[in-house]
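J.: Take this sequence and fold it.
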Amino acid sequence: MRWRVLGPVEVTVDGRVLPISRPQQRAVLALLLLNAGRVVSAGHLAEALWGDDPPSSARTQVQVCVSQIRSALRPAGLAEVLASTGGGYRLAVADDDLDLARFTHAASRARAAVRAGDPETAARELTTGLALWRGPALTGAAGAFVRAAADSLDEQRLTGYEQLASVELTLGRYDNVLRTLQPLVAAHPLREALVARCLLALAGTGQQAAALRLYADTRDRLVEELGVEPAAELTEAHLRILRQEVTPAAVVPEPGPGPATAPAQLPADLAGFTGRAAALRELDRLLPETGTTPGADTRRAVVVSAIGGTAGVGKTTLAVHWAHRVAHRFPDGQLYVNLRGFDLDGRAVAPDEALRGFLAALHVPPQRIPNDLDQQAALYRTLLADRRMLIVLDNARDCDQVRPLLPGAGGCLVVVTSRDRLTGLVVTEGAHPVTLDLLSPTESRELLGRRLGRDRAAAEPLAVDEIVHRCARLPLALAIVAARAAANRAFPLDALAAELAELAETAGPLDALDAGDPSTDVRAVFSWSYRMLDAGSARLFRLLGLHPGPDVAVPAVASLTGLPPARVRPLLATLTRAHLLVEPVPGRYALHDLLRAYAAELCRTDDSDAEREAARHRLFDHYLHTTHAADDLLDPYRLAQPVDLEPARPGVTVDARTDHAWATRWFGTEHQVLLGTVAQAAATGFDGHAWRLAAALTTYLDRRGHWPELAAVQHTALLAAQRQNDPAGQARAHRGLAICCTWLGRYDEAHRHYRRDLELYRDLGDDTGQAHTHLGISWVLAREGRRRDAVTHADRALALYRTSGYRVGQAKALNNLAFFHARLGDHRLALACCRQALALHEENGDRHGVALAWDNLGYVRHQLGQHQRALACYRRALLLHRELGDRYDEAEVLENMGDTHQAAGDRGAARHAWRDALAIFDDLDHPDTDRLRAKLAGPATYQPHAPAHGVALLAASGAGDPS
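T.: The predicted model follows:
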């Protein structure tokens, strides 16, 4: 068992991380661990989480967090270690199980060893303690106290490294000190204690000039940024170097063959390298194992790591940085060549040219280098056969360019970077592929912080976030902007961010990233990969600039191009190999925002207006027809009438399946794409596609509780239908907006939309549409507590449905009437309506309606005091809602079940159901969470809520009408 705060806040049992993942839960756990063994009052927890402005529900939220932590601990038998006592909470944790305690004890033992004159023991204790850190302290926790507490812990970590460096310097282990301190100095360039020790280590390895440069750079920064001169410790280290009081350690050369001077061809490492922790760990795993018995052969066959990624993602930077980190593991030296596989002039370095350079670095006289490529490669392999060397082959075009440069056997390691996947190396040479993606948001902010200065970045966090967004988290783009900001230190970062935004809107995002140097101009760098494509792949790349993103499936790509899916897949494979696309999951492809902007630029210049218009039309047809097919499967018995669709254009691929599960998965996968498509269709003159697609999205968005998104697409749809002067489209959009307003508690707006909806249907002479609207009005009135008025409108709807013979509408109206009558206390009439509704829904085959009817029936049974019968009804409703993926409906049923368990005297079952409902409401960010938290924290006699499910859930049918 391990309790951890030195990195992500977590608890592990037998290596398994317990499910304590929410930021607030982690914050409560962290505060209890920082006070392990002591009672922490609920008031102190609330103050720590929210500072001087806690919410009114602070104590309740603390109680809920503690309860959730106990629930996570319970399966491991640890719930009893978190005790409630004296108005607070106490977490009993043994020191050996808490990483902070173990680190503190190790540091204390190290100080004692130093006092006793035992630096070896001190170094061992500090190394052991510092190895407990897994990243920045308290990661994943969110609360007012976290920043200060994390800073305090990280200060202890830095102090530990300073103590370790002092001990290692005493032992003459200058190389160890440099490996440890150089990344820390890069991250904390003004921390004088670290810099002082780094100076001494540099001098101890014979690098006096580098030590003096570091001192001068540090002094300049101290004066410029803080207005102070170096303190005594740093000054004294500088004087010791000037007096030559630090003598380099003796260097004992390894025996064995090799050139007198080992080649060291690596380019300079990037100062302030940021992020890429996962990729670095992956590369570290390629190193030969250490710790073998003395005399054992630690060499192993050559390993090739093929680092791939899109242009500008930092492949070379990573390869060079890692190579510098591990260069000491390869005593026979490092070879490096830029193969220029994608350079501007199109002239790649030929294998024989690269081999000549390597052989020269290995001290082969020019006259002894063969002219034949095979003979050159054979000599190269012979020379490397008994050596341990690191070879970096940068910017390779393809496998053929790389293969002659691979050693044959021995202890060498090769790192290859390329924009191509180099699949052939993986298959035939056993290469280990490492693919780089964009930086994470955190890594992007860290990069800017290191380049600009942490204080400058911290002073304008919103501007930093905007710069990260505009640069699409592409390292090259971030470096360009950082260089511009560093060259103009007087520029506020928000002015720079505003300039990027303005240029992106007017000239285009790539113009904002033109550094004036072709080797670092983002557009030019992208062009090197694009120019290598064949005509079909190049056309596909351009057309992808028309897609709204964030990702795209094969049928949509096929529609965009007008080609069959079978012909599109090889083109997608080509773009993926070139890293102009990524395939994050099988069958879905994505390109980041800057590449999308580049593709769109090319499409505007290389493809005609007619070609772009036709491609867009096919793409919108694909999404419109497929979405309507999925919507029919999601709720074939929705109230809304089918939308008239024109036939899809030739070349359009339509996904057509036959089951509800596929429809649910399809909507979940295409969710963000469809929202972007509605907006893009409206913005490019395809208004009919925009409002029809929005109508087909209503069922899914409503059932999943995505009401703000539903409101946005319906607003776009309304404007599109108004531009088309299409009353049917306007009516659908008004109804969708009314549904959103009702869910969000904006009842006056909901009534306004329904009144306009009713006017439009009257003008159209559509009685069924009017019935739908009356049912919607009844729902709003019920939410307002005006239940008798709600009955009036539901009765009107039922009468209109019976006149038209529309049985689906009749069932939904009866379901609503059942709920209203139950709330008015007429339970027998409510029960009769429920039974009629259930029978009609079953006759119609409407599973969603059946689920709602069982839910309603359960509520009526509850009101009649028939608790076990009510629970049986709820279980049937719950099973159907889960099968259909109706998450809000599922949560409402769970809450109702909890109320019934409570009324039946089973408080434990009630809390279990409420907690499950709360988890769903939390995920949906729904306001009902406050009500549920109050129930969970309330007394054992809590009164059941007045659920809206009998009406509100019914409104989640089809196009959002009450059912």
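J.: drop to CA atoms for contacts and neighbour counts, all remaining ones
T.: Fine.
J.: what residues are up against Ile391?
T.: Ile391 is in contact with 334-336, 412-415, counting by Cα atoms under 8 Å, 6 or more residues apart in numbering.
J.: most centrally placed residue in this structure?
T.: Ser440 (7.7 Å; Cα atoms, centre = their mean).
J.: Now it: closest residue in space, sequence neighbours ignored.
T.: Arg473 (6.9 Å; Cα to Cα, 6 or more residues apart in numbering).
J.: The one you found contacts Asp437, correct?
T.: No: if you go by Cα atoms under 8 Å, Arg473 and Asp437 don't touch, sitting 9.4 Å apart.
J.: What is the neighbour count of Ala137?
T.: Other residues near Ala137 come to 25 when the count uses other Cα atoms under 10 Å.
J.: in terms of contact, does it touch Arg147 like I think?
T.: No: the criterion here is Cα under 8 Å, and Ala137 misses it with Arg147 at 9.4 Å.
J.: quick one on the thing from earlier: what would the contacts of Ile391 look like in a markdown table with distance to Leu373 and neighbour count?
T.: Converted to a markdown table, these look like this (distance: Cα to Cα, whole Å; neighbours: other Cα atoms under 10 Å):
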| residue | distance to Leu373 | neighbour count |
| --- | --- | --- |
| Gln334 | 22 | 24 |
| Leu335 | 19 | 21 |
| Tyr336 | 19 | 21 |
| Cys412 | 21 | 28 |
| Leu413 | 22 | 24 |
| Val414 | 19 | 22 |
| Val415 | 21 | 23 |
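J.: The structure of the following sequence is requested for comparison with the preceding one:
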Amino acid sequence: MGVLVVAEFRVLGAVETHVDGHPVDLGSPRQRGVLAVLLLHANHPVPVDQFLDHVWGEHLPQRGRNALYSYVSRLRAILAPIRDVSLQRRSSGYRLTVDEAAVDVHRFRQLTAEARASAEDVDALTLFDRALGLWRGPALAGLDSPWIASVRTTLEAERWAAELDRTDAALRCGRHAELLADLITHATQQPLDERLAAQAMLALYRSGRQADALQHYDHMRKELAEQLGVDPNPALQQLHQRILAADVALAARVVTPRATPRQLPPAPAGFTGRVTELDALTSSLDSTDGDTVLISTLTGPGGIGKTWLALTWAHRNMDRFPDGQLSVDLHGFSPDVPKHPADVLADFLAALGVDRDHQPTNLDARIALYRTRTTDKRMLILLDNAATTDQIEPLLPGGTTCSVLVTSRHRLPALTARHGARPVRLDVLAGAEARTLLVAALGDAHDHGDTERAVIELIGLCKGFPLALGLVAARIRDDPDLLDDLVADLRELGLEALDSEDAAASLPTVLSWSLRNLTDHQRTVFGLLGIAPGPDTTLPAVVSLSGLSQAAARRTLSALEDASLLERRPGGRYAMHDLVRDYSATTADTFLPADVRDTALTRVMDFYLHTAHTAERLLDPHRTPLRPGRPAAGVHPLSLSDAAAAMDWLEDEHATLLAAQRAGVALGRHDLVWHLAWDLEIFHLRRGHRHDALAAWRAALHAAAHLPDPVTRLRAHRLLGSACSRLGLHDEAVEHLAAALELATHHQDLTEQAHAHWVLASTWERQEDDRRALEHARHALNLYRLLDRPVWEADALNAVGWYGARLGEFDTARDHCHAALTLYRHHPYPTGEAATLDSLAFIAHQTGDHQQALDLYDQALTLYRSLGDTVRVADTLGRLGWPHVALGQHDRARAVWREAIELHGQQGRDTDAARVHRQLDALDQHPASR
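T.: Predicted coordinates for the structure are as follows:
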């Protein structure tokens, strides 16, 4: 079938699709209902749960999801041949991509919006006629669900509003005679509609029927009194008085109604992305229950794009606010004085037709008049750049039909608590959105030269920050040939390159406005957070960083969070956007004395050092205890409860601990650099962080040269050699281990000699030289026995047993491993016990006792998992598959090897993953073989 070119989608009547003028068979009513949902949400994802509610409501069939998938599949096949129309599944739901001009409901809204915005009544009348001509009967005819019924009611209300607006335009064009009959009919059917009554009265009067116009008013007044107990509204009363007085001006000229306020600034050019946030605002409007004013808040740091998003959404949804839009910049965060609500209300009331000379001077009276004027109106009130809830509350409209959109750097929790505001939090732009923005700015220049590399680097340098990207895009548009210079400036100058004499176009200046409402100590903590090590922080760390009490630190963090300078994340962690952090560091360097910065850094780094030491002691209490010096005054390290808590803390703070070590290098804190490498070693081993261990011990070896104790140097050589070995750097590993052994022998340090031999054994094992590995393991065993250290002796016994087993010396191997297991259980050390169980399992498998091998491997895995030692879990799983294969349990073998491959992949152990992959492939190809 060829590509179809002209498609029309209709919901204003029965749901229909026409292609090239021919109707398309859309299937059952329920399937048409699915299409209707997609069309009404055109170009926006519809989550599955929401989809089910829209189509079935409370009558969801038992296999409703399957039914939905079936309908969507059929519709996808129907729509596939139509150009520029696609139905896709995304993580956020189903989305129909379609030109909204091809969908009658969106076309209707666009035409009515254009009609209302038209400066000429004749043009408006034409547009209204085109819009109303799209209706073919009741909307969504033949479909039923509570949501469908609600949408149908909303659409009928929009249709009626368009009919009334069209009538106003027609009356202004002098077409009262042709309108009169229909107006009388409609007014009789809706006797309480005051706007309709006014139109009928005006048409009667202009048709020379003054008495009938007055009689119509009298009838309306009585109906209102009897049924509602109210008088006609002031506008209708005024019209009655003018007709009663036979106002010549009323009869002789067209009455010009009060202008509808259209105060929105222009939509931002080049806006891109923010689909999720735009959808959230639209969903809030769609789901409002009509019981209260809808308030949406867009919050985030300065420069994150709140105003751009608000204006874009407002312009895209202008047709949903037929009574106009009020807009104000409240100057909550700017060089100007924040606007007082009384002054804003004066401007709003003027826009609503209240002459400034007749406005009340009292704030409460202005609020009351404003809310009276906005009641029953469908208006949008945009309150941009608000500082506090107190600044916003007087500007909330009356009634329940208006919508309020607020932007602020503050989170405004009181607005949510007191008025049910619906918050939308803005973050940085995703990479694809940032790229779209910059490529659009480059235009044709993007097609010439090596610009893609520059664009990618710019995205990274701007770190997704919308204002930074916008400033860069503006400079690119001015002169695309300076693209490389702009990249170089950003790379070298950072935030300074985004400065400008124009305050609104200077990112540092925009960010500085966020500090205006902070206290002195809040500004101090803000600056200190910018120079503290690590990508994020926690309350205990901030207590040590700031020197504040826990309660004061918590209040300070909350204030910074409320000001959108800090973001609270799950697990009690706090983080800054990258460019905000850069600005924070700049303020620290500029405004905080050097001694304040240095003291704070010393405290927070000692907090991490001493808590890491506590964690290390919990993970391996049999390890040589190496205590760092006393922490600085005001440092409060954490008291971790057990080994599990220690692993969790190290996992959470790993990136920060590495950053603290790097900061220690820069600051010459050699003791801290060495001790952090030592305290992280067990964690790195269990989690497989091989590259981090290598970097940590290289830094520690350099630091050891500046420390008075020579043992620190030989330990650094030993542990750096171990890290090299784990990464396959065999020659470097042997070099460092030989240096460690030489130093230990020189200082007659039997402990370090034994440790060096023990590491050399595993190093030679990785080179598949098990004979040499066994030799070093026996050296270690002899030395550990001289030292009378039972746990270390057990380590060496297990190593001798393991290498013996790999060499086929199973009886001797088994004896050594059983001796090790006895010592481990007498001197509890679960890591060693698990390793020995693994060795015995290997021996059992190699000697034909496959069931015992399975039992022993399972015991080892249980211990390793309890310790969080994912590296050894992966190794044991790689061996566990073999006894399963020997017993014909191929599915179980596949399962454990797949888990091993996944863990090896997570740990970056590609060689090990490939080895287990080969085992799996061999099993699939030759299931009967080992």
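J.: The stretch 751-900 of structure 1: helices as residue ranges?
T.: Counting by DSSP state H, counting those that start in this stretch, the stretch 751-900 of structure 1 has helices at residues 767-783, 787-804, 807-823, 827-844, 847-863, 867-884, 887-903.
J.: cool, the stretch 151-300 of structure 1 as well?
T.: 174-187, 192-204, 208-221, 232-242, 277-284.
J.: list the contacts for the aligned residue in structure 1 for His736 of structure 2?
T.: Correspondence of His736 of structure 2 to structure 1, assessed by TM-score structural alignment: His753. By Cα under 8 Å, 6+ apart, the residues touching His753 of structure 1 are 734-735, 737-738.
J.: For those, which pairs are in contact in structure 2 too?
T.: Shared with structure 2 under both residues aligned by TM-score structural alignment, their matches' Cα atoms under 8 Å, the contacts from the contacts of His753 of structure 1 are 734-735, 737-738.
J.: out of these, who's nearest Glu505 of structure 1?
T.: The closest of the kept ones among the contacts of His753 of structure 1 to Glu505 of structure 1 turns out to be Leu737 (Cα to Cα; 29.8 Å).
J.: What lines up with that closest one in structure 2?
T.: By TM-score structural alignment, Leu737 of structure 1 lines up with Leu720.
J.: Kindly confirm my reading that its match is in a helix.
T.: Yes: assigned with DSSP: H, G, I helix; E, B strand; the rest coil, Leu720 of structure 2 falls within a helix.
J.: quick one: it and Asp671 of structure 2, what's the gap?
T.: 17 Å (Cα to Cα, to the nearest Å).
J.: what's the answer for Gln359 of structure 2, then?
T.: Taken as Cα to Cα, the span from Gln359 of structure 2 to Asp671 of structure 2 is 72 Å.
J.: who has more neighbours, the two?
T.: Legend: neighbour count by other Cα under 10 Å for Gln359 of structure 2 and Asp671, higher for Asp671 (19 against 15).
J.: Report how many residues lie close to the match of Leu737 of structure 1.
T.: Leu720 of structure 2 is flanked by 27 other residues according to other Cα under 10 Å.
J.: How about Thr624 of structure 2?
T.: 9.
J.: you'd agree it is in a helix?
T.: No: counting by three-state DSSP, Thr624 of structure 2 falls outside a helix, being coil.
J.: thinking again about what came up before, for the residue lying closest to the match of Leu737 of structure 1 once chain neighbours are set aside, what are its contacts?
T.: Nearest-residue entry for Leu720 of structure 2: Trp697, 5.2 Å, with adjacent residues in sequence omitted and distances by Cα to Cα, 6+ apart. If you count contacts by Cα under 8 Å, 6+ apart, Trp697 of structure 2 has them with 674, 677, 716, 719-720, 723.
J.: go with 7 Å
T.: 677, 716, 719-720 (Cα atoms under 7 Å, 6 or more residues apart in numbering).
J.: Looking at structure 1, name the residue matched to it.
T.: Using TM-score structural alignment, Trp697 of structure 2 pairs with Gln714 in structure 1.
J.: Its match: what secondary structure?
T.: Gln714 of structure 1 is classified as helix under three-state DSSP.
J.: quick one: it from Ala485 of structure 1, how far?
T.: Remark: distance between Gln714 of structure 1 and Ala485 of structure 1 (Cα to Cα) = 41 Å.
J.: Likewise for Ala681 of structure 1?
T.: In terms of Cα to Cα, Ala681 of structure 1 sits 37 Å off from Ala485 of structure 1.
J.: Looking at these two, which is more packed in?
T.: Comparing Ala681 of structure 1 with Ala485 by other Cα under 10 Å, the one with more neighbours is Ala681, at 24 against 18.
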